[in-house]
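all I have is the shape, not the residue letters:
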């Protein structure tokens, strides 16, 4: 995993992006898409309700594990809708975006305030050391320097983290809930009382529904399948976007356009890929224009790719499987110092 300390290669900071913005605006790609989002939100909400109704109708049967798998996908889709709402892709006004986003987030047991704060910092400083919370040292290490400084469980896991990455994603759903709860202790978090109440209400309703409808063993099995597959799905959506891309130095970051393009990776695919990944397969365009409605990102992609070629800025796109391979290769390289330390080489 390389560290990039480049400076803008042409123009003054922001000038290249300003010209690109005009091209995007002239193409009409920043306008709202109310019809699309009405259909998408209605469909996701309807399927979400259908899943819980199916649990009740099927009752105490191991077939409910199929419902758990279905609901894992639906939780992921709700998370993607909440993401678009938080970026004000759905509603232009902040108030409407916050209310709708908080409702969507609470329906999957996530603190909207915690996630929005974390995600905003990521967008401002993608793959930037000490600034992007998504590459902060935690359970995994993202660079050789983090590996050398790792202790405890990260040091143990870091040696084989590339092989453990997807198995560890089974814990990501649980981690989302735990991190949401822990964030409520931070007094700087806006609306933390409201987020706490919504989080508690979700947990209470979720567990009550499971243990009222199912025997304890089945309820626990449903919970495990649901949350583990939810974590795998969510992690699989976000892993291709930045993992394995260059890491920037906080002291030598390039201008906005290059900072977003050089650290992001697009994933090739058709409409099904757009649906499964919620449009985040157009990660470069999303990072450049986070409030652009997701159905417009595919059209914006051609404009941005051509413009980057004109500037000589590397524009990375690959297939989905290749993106996972690149991410895992990067994790393996990041853990190299820990393997060498173990062997004494």
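All right, it came through fine. Owing to the predicted nature of the structure, the values given are computational and were not obtained by experimental measurement.

use CA for all of it now, contacts and neighbours both
Noted.

tell me the centre residue of this structure?
residue 238 (4.2 Å; CA atoms, centre = their mean).

helix or strand: which one has that residue?
Using DSSP states H and E, the element containing residue 238 is helix 216-242.

which other helices and strands does that helix contact?
helix 64-86, helix 161-169, helix 172-183, helix 192-213, strand 266-267, helix 320-334 (3 or more CA pairs under 8 Å, 6 or more residues apart in numbering; DSSP states H and E).

let's see that with 10 Å instead.
Helix 216-242 is packed against helix 64-86, helix 161-169, helix 172-183, helix 192-213, strand 266-267, helix 271-277, helix 283-288, helix 320-334, with contacts defined by 3 or more CA pairs under 10 Å, 6 or more residues apart in numbering; DSSP states H and E.

thinking again about what came up before, surely the residue nearest to the centre of the chain is in contact with residue 267?
No. At 11.1 Å, residue 238 does not count as touching residue 267 under the criterion of CA atoms under 10 Å.

please enumerate the shared neighbours of those two.
277, 280-281, 283 (CA atoms under 10 Å, 6 or more residues apart in numbering).

ok, back up a step: any chance of the helices and strands packed on helix 216-242 in CSV with mean neighbour count as columns?
Below are the helices and strands packed on helix 216-242 laid out as CSV (neighbours: other CA atoms under 10 Å):
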stretch, mean neighbour count
helix 64-86, 22
helix 161-169, 18
helix 172-183, 18
helix 192-213, 16
strand 266-267, 24
helix 271-277, 16
helix 283-288, 25
helix 320-334, 19
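
indicate which one of these is closest to residue 37.
Closest to residue 37 of the helices and strands packed on helix 216-242 is helix 64-86 (CA to CA; 8.9 Å).

what is the closest one packed up against?
Using 3+ CA pairs under 10 Å, 6+ apart: helix 64-86 touches helix 34-58, helix 94-106, helix 112-124, helix 172-183, helix 216-242, helix 271-277.

so which of these is nearest residue 261?
helix 216-242 (10.2 Å).

let's bring in a second one:
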């Protein structure tokens, strides 16, 4: 047996250290360029304008609702309400990421009020879930967004399904109309979390916000509309709310590489390789709440939404310089990939060395 030479041991450790330093410095270099460009500065005029306009639209819908009275045309207002509540959810998301104010306290409570009092969602529940997603996007066992649900997002989950659920997995990509129920599912999850998580920060404030919001909402509907029309109004609003949110969140990571539980990846590649940008310009950015710039958002979560577009050129050039694949496609192209992935997820490889992601980590 040939003994290990001291020289080989001495060269291995510095190489490993050098590789780690290189990975860290790669993101640091980009971060310095973004900060030097002023892209992390607060955009108060943008956000205050956005908040005032959205709140005005919300108030306007309820004023028209009161004047319109008992009419099936109220369903048009229900659709409008679903769209406005989606925009308020995006503002709550931005505030939770500390994009709006410098003060953590202001951001935290702005998000809590927007989410709970106006939309009916738990800020505390969402923050816990979303923070884990940002830390490990598309990583099995760590990202709650790809955990077990109505859909099987990973080969492991698909392999563990039995009976009818297993048979339906090969067709699940065509079940995207279920996104119509996403809004209702988020509300139910929020209520469940508030009922069972006694240690949730500011829990009773959230209980008061959400209970007051739902109580007031249902009361107003029943005061103006008969039960059947009130139920239809609620259904249309909730369905469009879920569809718009699902349309904004689904294209960002579904169909991108799944990271095995034991794989460690540096921050830059972890965020870029598992994220997808959506083309389409300002209209797409409005409809998706800026989440069409998902790569930039994951690299700089506290970057104000209007600056994400400006950061894109810096990030894309940086990725090209360091040979990191940067994914950008159309909305239709993204859903084509998602449907194909979901329908074939049970046959997807679980060998990380056969995945394009792993090719960048071979020695």
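Received, thanks. Predicted model, so just to flag it, every value in this text is computed and none were measured.

still on that earlier bit, have a look at how far, on average, the helix holding residue 238 of structure 1 is from structure 2.
For helix 216-242 of structure 1, the mean deviation from structure 2 after alignment is 0.6 Å (mean CA distance after the TM-score superposition for structure 1).

in structure 2, what stretch matches that helix?
The aligned range for helix 216-242 of structure 1 in structure 2 is 227-253, by TM-score structural alignment.

how about stretch 324-334 of structure 1?
With TM-score structural alignment as the criterion, stretch 324-334 of structure 1 aligns to 335-345.

who's in contact with that stretch?
By CA under 10 Å, 6+ apart, stretch 335-345 of structure 2 touches 151-159, 168-176, 247, 250-251, 253-256, 329-330, 332, 347-348.

for stretch 313-322 of structure 1, same thing?
8-9, 236-237, 240-241, 245, 257-258, 261-269, 273, 281-284, 304-309, 323-328.

relative to residue 182 of structure 1, how far out is the residue nearest to the centre of structure 1?
22 Å (CA to CA, to the nearest Å).

again, but for residue 157 of structure 1
For residue 157 of structure 1, the distance to residue 182 of structure 1 (CA to CA) stands at 23 Å.

of the helices and strands packed on helix 64-86 of structure 1, flag the one that's most buried.
Across these, averaging neighbours per residue (mean count of other CA atoms under 10 Å) puts helix 216-242 on top, at a mean of 20.

map residue 17 of structure 1 onto structure 2.
Residue 17 of structure 1 maps onto residue 27 in structure 2, by TM-score structural alignment.

same check, this time on residue 201 of structure 1
Under TM-score structural alignment, residue 201 of structure 1 pairs with residue 212 in structure 2.

contacts for stretch 201-212 of structure 1 next, please.
Outside stretch 201-212 of structure 1, the residues touching it (CA under 10 Å, 6+ apart) are 52, 55-56, 59-60, 106-110, 177, 195-196, 198, 200, 214, 216-220, 222-223.

OK, contacts around residue 144 of structure 2?
Residue 144 of structure 2 neighbours (CA under 10 Å, 6+ apart): 128-133, 136-138.

just checking, the match of residue 17 of structure 1 touches residue 267?
Yes. Taking contacts as CA under 10 Å, residue 27 of structure 2 lies within contact range of residue 267: 7.4 Å.

residues shared between the contacts of these two?
With CA under 10 Å, 6+ apart, residue 27 of structure 2 and residue 267 have common neighbours residue 299.

more neighbours: which of the two?
Taking other CA atoms under 10 Å, residue 27 of structure 2 and residue 267 do not tie; residue 27 has more neighbours (19 against 16).

contacts only, for the closest residue in space to residue 240 of structure 1 that isn't next to it in sequence.
Distance criterion CA to CA, 6 or more residues apart in numbering; nearest residue to residue 240 of structure 1, sequence neighbours excluded, is residue 323 at 5.2 Å. Taking CA under 10 Å, 6+ apart as the criterion, residue 323 of structure 1 is in contact with 239-244, 265-268, 317, 329.

nearest to residue 83 of structure 1 among the residues you listed?
Nearest to residue 83 of structure 1 among the contacts of residue 323 of structure 1, with distances taken as CA to CA, is residue 241, at 14.7 Å.

residues touching the closest one, list them.
Counting by CA under 10 Å, 6+ apart, residue 241 of structure 1 has contacts 263-267, 280-284, 317, 323-324, 327.

likewise for residue 190 of structure 1?
112-114, 117, 184.

which two among those are spaced furthest apart?
117 and 184 (12.4 Å).

what is the neighbour count of the corresponding residue of structure 1 for residue 273 of structure 2?
In structure 1, residue 273 of structure 2 lines up with residue 262, judged by TM-score structural alignment. Residue 262 of structure 1 has 22 neighbours, counted by other CA under 10 Å.

I figured residue 262 of structure 1 was touching residue 283, is that so?
No. Look at residue 262 of structure 1 against residue 283 with CA under 10 Å: they stay out of range, at 11.1 Å.

what strand or helix carries residue 138 of structure 1?
Here residue 138 of structure 1 is assigned to no helix or strand, by DSSP H and E.

alignment lookup: it to structure 2.
In structure 2, residue 138 of structure 1 lands on residue 149 (TM-score structural alignment).

report the contact partners of its match.
Contacts of residue 149 of structure 2 (CA under 10 Å, 6+ apart): residue 157.

quick one: residue 81 of structure 2 from residue 101 of structure 2, how far?
26 Å.

with residue 239 of structure 2 instead?
Distance from residue 239 of structure 2 to residue 101 of structure 2, by CA to CA: 32 Å.

contacting residues around residue 121 of structure 1?
Taking CA under 10 Å, 6+ apart, one finds 131-134 in contact with residue 121 of structure 1.
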